[in-house]
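> heads up, no residue letters with this:
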């Protein structure tokens, strides 16, 4: 547990439960349970929400960081729930009004983040892996809307972002860098392959207001699926061309049906040739599996990672569980 100043507030030397998560295009969470030992109880009693941050290391390697949201003390243990630094974006608003013309979405996202942290920076950096490759016009009004909501809306129209430690990483939706390979042998308990029909749409309409003054559309009736239409409003979009570009991205990512692979309660084999700290949403894994009727041989995007560990007993030692959710959206699923 670390103070805003950077000083260490307390250290959890006896951990009985640890869980940390990484998510694509959203704020992730972590949870630890600490049994106070020796003189650490007084230090643990000084832990405070938002003032202090939880930092987690795995085998000495830094893997997670973010503000403590809910510390709960009870007899014999302290439970801490925290969120990554994206939680601050959900407590910030635009601090000036600005209108972007035809601008790459990664540049707009960088402005949103830097503007949000400008009045009070808890410590962050923005890493742009490459331009989004999608341009658009956006308008933000001072003190209107939460910066985190604005960033998530932007991520729905041609941009991905993920948070690792103090870094907010921006990358194009078609980022295809792989960090490893998985086969059925790496998932000894099996996996689940799911088609997400709830996200299928063959035609998208994107509006910048509810009057139809700013409107864009893409797609239409599909020879295979028929016609499935979706409508969404994003008041930050400033012109028809930007709305059309957003609609085209939505069609591309939702047609055909997106496919998800979820290890759910299945942990990766300890023998899997995977470096767990490098499992970062937005990057990919090459997956080959034929244990289900839906055979998969594909490079799939990591959209979620969850790592948990519990202390064991004298008869059964604790074990780490690494769960990964992967997805192929739209044209990739074909």
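Cool, got the structure. Since the model is a prediction, treat every value here as computed from it, not as a measurement. Residues are numbered from 1 along each chain as shown.
> only C-alpha atoms for contact and neighbour calcs from this point on.
Fine.
> So the residue nearest to residue 57 when sequence neighbours are not counted: helix, strand or coil?
Ranked by CA to CA, 6 or more residues apart in numbering and with sequence neighbours excluded, the top spatial neighbour of residue 57 is residue 63, at 5.5 Å. On the three-state scheme (DSSP: H, G, I helix; E, B strand; the rest coil), residue 63 is labelled strand.
> One more to weigh against that first structure:
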């Protein structure tokens, strides 16, 4: 049975054409993330040795890429965003491949009718990278089965923002290396199981009442010419109405689908398990490279006053390794954040979520 284990990291800096710029032989700190529906980041601290110092002095933001391996397996890569050189160390921050889309705009006018959100996302990504592609691939896990009805105008808005808007209405996406994964928000394939024994430091079960809405209205413009709604008065919570404008929506049907998606994510009160301050046990029955946001973990916990036993979606991952000191050995920490899926939000409002 595969387990999380205690990983060891390695890093390499390359040019955007793939040529090696500098290895990172002596890593004193490594931190990398994966996140759902946004750009993830990574950070390394290197202690230069030999000619490595001169080569690290040539590192430049956006021109060069950071690549990270865990136990020989690639786990993270993306463009370098910031570098700090100081006495005896170099600190580097990077963003994943999605960071480029926050520096791109639509390059042509387009009007989608009832296209699936995944098809629209594919177009946004392809159009964003079309003038200058640093190297990316797209993996479609499945269609969102949510109608799009979107319009984009040349040079208006950042492509990354348009992609995040889609993710609020039925689509999920994440980056794994140079691969952008697109999947429906109700994707529930599991990649492992965690119980209280796998999180010996404990965890936090949190309920986010600020996100609750029993009736959603989504408008394509402030005049209400394009409008969709879903929900109404709830027998348990009463009536809590939410309104949002998404000016890229062009049809009533797409606005209605967007409202249904928001209702699924906010009724009942969203519950999530936060283990960001808790290290997963090395003996936990999960493989760290497979902890990809959008996939799920089966979680069972009885240690808080809010017991939960259900399948929850991975929404964030944080992995760090500390090189330690002369007297204290280094160690790895694997922390995961999970939340109720849209499908699971329909279960009982009492007890487990």
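The structure has been received and is ready for your questions. Values in this document were obtained by computation on a predicted structure and should not be read as measured data.
> looking at the alignment, what does the residue nearest to residue 57 of the first structure pair up with in the second structure?
Residue 63 of the first structure maps onto residue 75 in the second structure, with residues paired by TM-score structural alignment.
> again with residue 161 of the first structure
In the second structure, the residue paired with residue 161 of the first structure is residue 173, using TM-score structural alignment.
> Check the secondary structure at its match for me.
When the structure is split into helix, strand and coil by three-state DSSP, residue 173 of the second structure lands in strand.
> I'd like to know how far residue 18 of the second structure sits from residue 10 of the second structure.
The spacing between residue 18 of the second structure and residue 10 of the second structure, counted by CA to CA, to the nearest Å, is 17 Å.
> In terms of neighbours, single out the busier of these two.
Taking residue 18 of the second structure and residue 10 together and counting by other CA atoms under 10 Å, residue 10 has the greater number of neighbours (19 against 12).
> related to what we said a few turns ago, and the match of residue 161 of the first structure, what is it in contact with?
Shown in contact with residue 173 of the second structure (CA atoms under 8 Å, 6 or more residues apart in numbering): 36, 37, 38, 167, 180, 181, 182, 183, 294.
> unless I'm mixing things up, the last one is touching residue 313, no?
Yes. Under the criterion of CA atoms under 8 Å, residue 294 of the second structure makes contact with residue 313 at 6.0 Å.
> where do the contact lists of these two overlap?
Shared contacts of residue 294 of the second structure and residue 313 (CA under 8 Å, 6+ apart): residue 188.
> rewinding a little: which of the contacts of residue 173 of the second structure lies closest to residue 225 of the second structure?
The shortest approach to residue 225 of the second structure among the contacts of residue 173 of the second structure belongs to residue 167, at 23.0 Å (CA to CA).
> Pull up the gap between the closest one and residue 151 of the second structure, please.
In this view, residue 167 of the second structure and residue 151 of the second structure are 16 Å apart by CA to CA.
> With neighbour numbers in mind, choose between those two.
When residue 167 of the second structure and residue 151 are compared on other CA under 10 Å, the one with more neighbours turns out to be residue 167, at 24 against 16.
> quick one: that one and residue 118 touch, right?
No. Residue 167 of the second structure is beyond contact range of residue 118, at 9.8 Å (criterion: CA under 8 Å).
> all helices for the stretch 1-150 of the first structure, in order.
Assigned by DSSP state H, counting those that start in this stretch, the helices in the stretch 1-150 of the first structure fall at 40-44, 86-89, 105-117, 147-155.
> wait, which of the ones you listed is closest to residue 133 of the first structure?
Closest of the helices of the stretch 1-150 of the first structure to residue 133 of the first structure is helix 105-117, at 7.6 Å (criterion: CA to CA).
> Identify, by residue count, the longest helix of the second structure.
Longest helix in the second structure, counting residues (DSSP state H): helix 252-266.
> Report the aligned residue range of the first structure for the following helix or strand past that helix.
Next along the chain after helix 252-266 of the second structure, taking DSSP states H and E as the criterion, comes strand 271-274. Under TM-score structural alignment, strand 271-274 of the second structure corresponds to residues 259-262 of the first structure.
> What residues of the matching stretch count as buried?
Neighbour counts using 16 or more other CA atoms under 10 Å place 259, 260, 261, 262 of stretch 259-262 of the first structure among the buried residues.
> Max pairwise distance over the residues you listed: which two?
259 and 262 (10.0 Å).
> Give the residues shared as contacts by those two.
Overlap between the contact sets of residue 259 of the first structure and residue 262, as judged by CA under 8 Å, 6+ apart, is given by 193, 194.
> Skipping adjacent residues, who's closest to the equivalent of residue 89 of the first structure over in the second structure in space?
Matched across to the second structure, residue 89 of the first structure falls on residue 101, judged by TM-score structural alignment. Closest residue in space to residue 101 of the second structure, ignoring its immediate chain neighbours: residue 160 at 4.7 Å, by CA to CA, 6+ apart.
> And for residue 229 of the first structure?
Residue nearest to residue 229 of the first structure in three dimensions, not counting chain neighbours: residue 203, with 4.8 Å by CA to CA, 6+ apart.
> same deal with residue 77 of the second structure?
On the basis of CA to CA, 6+ apart, the spatially nearest residue to residue 77 of the second structure that is not a chain neighbour turns out to be residue 67, at 4.3 Å.
> Next, the contact list for that neighbour, please.
The contact partners of residue 67 of the second structure, taken as CA under 8 Å, 6+ apart, are 11, 12, 13, 14, 74, 76, 77, 78.
> cutoff 7 Å now
Going by CA atoms under 7 Å, 6 or more residues apart in numbering, residue 67 of the second structure touches 11, 12, 13, 76, 77, 78.
> Need the counterpart of residue 40 of the first structure in the second structure.
Under the alignment (TM-score structural alignment), residue 40 of the first structure maps onto residue 52 of the second structure.
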